[in-house]
Structures are given as structure tokens and as C-alpha cells.
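[1] For reference, the sequence and a predicted model appear below.
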Amino acid sequence: MTNAVAEASFHEVLERLSEKSSRDFYNPYTKFSWPEAMAEGDWWMNPELLSVHGTGLVTDETSLKALARRETVNFFSLHVHGIRELMSEVARRIHTPRFAEYSGYLHHFIGEENAHMWFFAEFCNRYAGGVYPEPASPLATKEAHGAWGDLLVFARILIFEEIFDYFNARLGRDPLLPEILRELHAAHHHDESRHVAFGKKFVKHLFDLACAEDQERGHDGRAGAEEYIKAYMTYSVQSLYNPRAYREAGIVEPLTVRRTALRHPVREEFHHRVMARVDRFFVAGGIFTTPWGALDGAVR
């Protein structure tokens, strides 16, 4: 495919996604019927999606239900903090010369992510005492400029969305969960299907631009970008294992539980399933020379 044809195809995708965003628009502040309280015995997350599933570390149902509540808070809090940071990066770029032609769809993206950030925080504030504090990330402050910096921002967004969508797609139709949680997951999954479609096209587009700029300057930033993106994938998986969630669920030695769970073969297999689609995308697009899933002990 020539560059001109690829560019035309990309803009057609943007137009279709913008039209769909307009058609599917909803008011998040009136969409959901929030119950007065959540029943104590409810599962907030399917036990098969808990971070200790398959490890034998926690086995009694009372503790697992408590952990399901706290890991839901952690999951929603990760979205609130992560998307807030990444939206600020998108907002910084949206009307710059490099991004002006994409600004129409990016405004839809920011609006939809703002809605998601609000309703996930609202759930935590109503039923769980608020969102968890933002976790420290050694990767969040990395400075990268130009086309490679743009690529890293949108690669991180894509990774974030793929992880969340893996959970949302399953929990949004899970009869084990209360209705309000199914509705939140389903609404997020519906919007994220557009965001992932855009993200894959845009990340490949930015990668091609960055490689073209490197060729003109006699520079090659691919190795550094691959290293950073893989590190972000590892960090993102690790963030699902929050010792605060274990501690508040009444699990003893939460740090030991976290370390043991992360290293467990069942959990490593789960990590690879969660990341499989985005890992294949990075390899197929030439962004990775080897899969993230091929790393030995990738999430330890």
C-alpha cells in the first residue's frame, strides 16, 4: 500500500469512527440508575478474574468476595488516574500542526474518556470510600519528543484500553455481578471498541511517521521505543496486583501474596492472554522485533 493510499484509508476510518461516536453519544450523568447501596454478599468481580485465581493463595469465599470488592476499586482507580494522565497528553497535542487533521475524532475520544473517568470514580466514591491514590510509575515521567514521543503516548493508551477491554467484555455480561457494575463495564466496552480500532490504526500511522523521520535524519529510535512499550506492558500487568487491595480484604502478608501471585505460572499464562491481541499487533506492525510474551519472567 502506498503512503497516499494508506493515508486516505486512515482518514476514512477516522470519519467512520467520528460518525459512530456522534450517533452513540450518551450523557453519562443521566445514563445510569445508581442503587442506594451495594449488597454485602455481591461479587463485584468474577472470581476467575481476580489476581489470585488459580494460585491457591486465597480459597475461602468470604475473603474472595472482599478481594473482588477491593480489586474492583483498584481496577477503576487505575483507569481514573491512567486516563487522566494520558488525556492531558492528548490535549497538549490536539491542535498542534502534527495533530490538527486528527482533532475531530480526538475531541470525541477525550469526551468519551472523560465520561469513563467520571463514572468509574463515581462508583468508587458512592460505594467504596473513594478511589485509591495514584500509584507511582517509573515510566509515567519519561520524556520523549517528536514522532517517537507521540507514538509512546498512543501506544500506552492502546495497551491501557486492551487490558480494560479484556475485563469489560467479560464483566459487562456476567450475571454474577450487580446490574450497575454490568452496565458500567458494558458501556465502557462499547466505547472502547472504537478506541481500540482507532488506536491500532493511529499507532501504526505514528510508527511509520517516526521511522520516516528517522530515515531522513540517519537516526533509529525503534529499539528504545520497543523497550519502553514492553516495560509499560509489564508495569500495567503488575498494577493489577495491589497490596493495598489484599490488605483491605483481610489477607495476611499482602506483599508476599503479591510477589507469589505474580510469579505463579497460572497467572503468567493469564497475563499473556490479556496482552495477546496487542502483543500480536505490535509484532505484526513491525514495532516489536520479538513478542512481549516471549520475555522470560516478563512480569516479575
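    That came through, no problem. Residues are numbered from 1 along each chain as shown.
[2] When you work out contacts or count neighbours from here on, use the C-alpha atoms and nothing else.
    Fine.
[3] Report the distance from stretch 213-225 to the chain centre.
    With CA atoms, centre = their mean, to the nearest Å as the basis, the distance from the averaged C-alpha position of stretch 213-225 to the chain average is 27 Å.
[4] The most centrally placed residue in the chain in helix, strand or coil?
    By CA atoms, centre = their mean, the chain has its centre lying nearest to F160, at 1.9 Å. Here F160 is recorded as helix under DSSP: H, G, I helix; E, B strand; the rest coil.
[5] ok, for it, nearest residue in space, not its chain neighbours?
    Excluding the flanking residues, the one nearest F160 by CA to CA, 6 or more residues apart in numbering is S236, at 7.5 Å.
[6] so where does the one you found fall, helix or strand?
    Remark: S236 resides in helix 222-238, with elements defined by DSSP states H and E.
[7] let's bring in a second one:
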Amino acid sequence: MERTLTLVQHRTPESVARRLLQASAAHSFDPSVDVDWGAPRQEDAWYLQPERLSLYGTALWDRMDERQRVELSRREIGSHVGMSTWFELCTIRMFADYLESRDIRDPRTHYALTEIGDETRHLIMFGRLLAEMGAPVYGPPAHLRRLFSVFSPTFGDLTSFALILVLEEVLIRVQRETARDERVQPLIRRICRIHVTEEVRHVSFARAELHDAVRRTSRARLAYHRELTGFGAWMAMRSLLHRSVYDGLVPDPAAARREAARNPHYRETLLWSAEKLVGFLTEAGMITRAEHHWWRRAGLMR
């Protein structure tokens, strides 16, 4: 189907924004006081659930000892957090463009500003977490930074809010599970709980804004933004796990990267993390059959 015509907006974007402003006032966190940064680290605890790691279930995983597996979990959560810091900065830049043409009296404007405040606190929280873990600062490759700078001026509301959902929903699903897993370091679980609580509001806002943007756009413009969003999702997901996470941990990092890329367990994790995202974007008219190749290459669709 070229475009979904059955969507019904039971809530207007303005009413969604007002509700989220109330929720933000009641349930926002300050990482400087709401996280116990001095809590001792548990020696043998995981940093990410082993079942969600890129090498879980592979022959290489079977050859790794427990110390190496826990270290891989530290590096992989470090990669997720490092990329999340860049994603948050990109979100702030996209919101700045969104706000430029908005009425300062509008509750949607007020919530967008509130979300920028949330993202700023998240950046500080992630920075402190990386320091506490002693993890390298993994970040996006240079070509991804350049592509964002080139294409982001053309995003508009459609691609901006669709990519915000890509960057937030995939990680939220993993983090919600992490927050409940008592095998994981308490500090990681606390930060995941805070991040999920606030990001769920961000997802609600992005969904409402995306619905509104789709409703207002032409078919030709929508087709362009579908393609741009699919391309952006592919580029973002291929950068989520930094290529250097295996360096110094296994004898052949290049072989580890190849093994992770074809690991059916890890592929299922990516598909699981994107179930709700892909379903929503398809229903909203931002994914059609013509864009499936991008989402398959991103690992987010079968």
C-alpha cells in the first residue's frame, strides 16, 4: 500500500504535548542526585545481558572464558552509550531546526524544549557512566558525522521524528530488559531505568509529531523521506557496535566481526529490538515495500 489512510489521531499533538509536560514535571531525574555514583562495582556482574551480546552462541563465545565475556559486555554497553551520546546530540540539533519555525506559546514548543533539557542531562549521565566504567569513548565513524551534516538540513519533521524513533526505540527495548536483570551491574540498571522512563515520553511525542507530519505532506515528498529514513536507519544501526570492541580481547578481531555479523542470536536481538518501531513506522506510512531493502540491511526487518 502506498500510504496508510486508516490512521486516526485520537489525541492531537497539542494534547499529547500537554500530557507529556505534566509527566515530565512529575517524573524527571537529575543524574547528579538520582544516581549513586559512589556505589561499589560488583566484580563478576555483567554490563549487558550475555544473551544480547554480539558473539553470544557462537563458536568464539564458547572459547572465551567468563572474564572475557564480562569484558565484552562492558565494551558493548560502552559502544551503545558512546553512540547514544552522539544520537542525543543529533536529536538536539534536529529539535533546534524544528523549533526555529514554531510559536513559543505552543505546548508542542514547550515540550520540545523540555526534551532538549532531558537530552542534555542524559549526555552528562552517559559521560559520567563511561568514566565510571573506564570504557573507551566509542563514537560514530567520521563518514557518518559527515553524512548527517550533509543530509540533516533536508530532514524536516518527517525524517527528523522518524529517525528520532529509530535511535530511541531500538535502545529503549534493550535497556528496559537490562534494567530488570539482576545479573547486570546496579549502576547500569539504574541508568537504564532513568533513561527508559524519560525516553518513553520522547517516543510518544515523536510518534504524535510524525503522524501529524505524514498527514500534512504530499505523496512525492513522503516517498523521498521514506527513502531517506531507511538509509539513515541503515547507517545508524551499522555503527551501533563499534568495530574496535573486539580489539585486544580476541586473537582475531576481524574474524570476530565476521562471526558477529552472521550470528543468528544477534540478528534475532536486532529484530526483537525493532519490532514495535517497524510496526509503527509501517502503520504510519513511513515504511512501504519499496524501502524494505534498507530495513533488512539495517538488520531491523526479515
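    Alright, I've got the coordinates. Please read all numbers here as calculations on a predicted model, not as lab measurements.
[8] What's the match for the residue nearest to the centre of structure 1 in structure 2?
    For F160 of structure 1, the aligned position in structure 2 is occupied by L167, per TM-score structural alignment.
[9] can you give me the helices for the stretch 1-150 of structure 2?
    Assigned by DSSP state H, counting those that start in this stretch, the helices in the stretch 1-150 of structure 2 fall at 13-26, 31-34, 59-63, 66-100, 107-133, 142-151.
[10] Any chance of the ones you listed in TSV with distance to N263 of structure 2 and mean neighbour count as columns?
    Below are the helices of the stretch 1-150 of structure 2 laid out as TSV (distance: least, CA to CA, whole Å; neighbours: other CA atoms under 10 Å):
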stretch	distance to N263 of structure 2	mean neighbour count
helix 13-26	39	16
helix 31-34	36	12
helix 59-63	10	13
helix 66-100	15	20
helix 107-133	27	18
helix 142-151	24	11
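[11] Just tell me which of those helices ends up closest to H211 of structure 2.
    Distances from H211 of structure 2 to each of the helices of the stretch 1-150 of structure 2 were compared by CA to CA, and the smallest falls on helix 13-26, at 8.8 Å.
[12] E134 of structure 1: what's its closest spatial neighbour, skipping adjacent residues?
    Of all residues apart from its sequence neighbours, H81 sits closest to E134 of structure 1 (CA to CA, 6+ apart), at 5.9 Å.
[13] and the aligned partner of the one you found in structure 2, how far is that from F148 of structure 2?
    Structural correspondence for H81 of structure 1 with respect to structure 2 (TM-score structural alignment): W86. Distance of W86 of structure 2 to F148 of structure 2, given as CA to CA, to the nearest Å: 11 Å.
[14] Counting neighbours, what do you get for the residue nearest to F160 of structure 1?
    The burial metric for S236 of structure 1, expressed as a neighbour count using other CA atoms under 10 Å, is 19.
[15] isn't it right up against L158?
    No: under the criterion of CA atoms under 8 Å, S236 of structure 1 makes no contact with L158, lying 11.6 Å away.
[16] what sits against the match of F160 of structure 1?
    S84, F87, A236 (CA atoms under 8 Å, 6 or more residues apart in numbering).
[17] Distance of the match of H81 of structure 1 relative to R121 of structure 2?
    Relative to R121 of structure 2, and taking CA to CA, W86 of structure 2 is found at 14 Å.
[18] Common neighbours of those two, please.
    Common neighbours of W86 of structure 2 and R121 (criterion: CA under 8 Å, 6+ apart): none identified.
[19] sorry, back to before: so which of the contacts of L167 of structure 2 is the closest to R108 of structure 2?
    Out of the contacts of L167 of structure 2, the one with the shortest distance to R108 of structure 2 is F87. That distance is 21.3 Å, counting by CA to CA.
[20] In structure 1, what sits opposite T120 of structure 2 in the alignment?
    In structure 1, T120 of structure 2 lands on N114 (TM-score structural alignment).
[21] ok, the aligned partner of N125 of structure 1 in structure 2 to V81 of structure 2 distance?
    In structure 2, the position corresponding to N125 of structure 1 is occupied by A131, as judged by TM-score structural alignment. Applying CA to CA, the value for A131 of structure 2 to V81 of structure 2 is 11 Å.
[22] circling back: quick one: closest of the helices of the stretch 1-150 of structure 2 to Q175 of structure 2.
    Between Q175 of structure 2 and those, the tightest spacing by CA to CA is seen for helix 66-100, at 10.1 Å.
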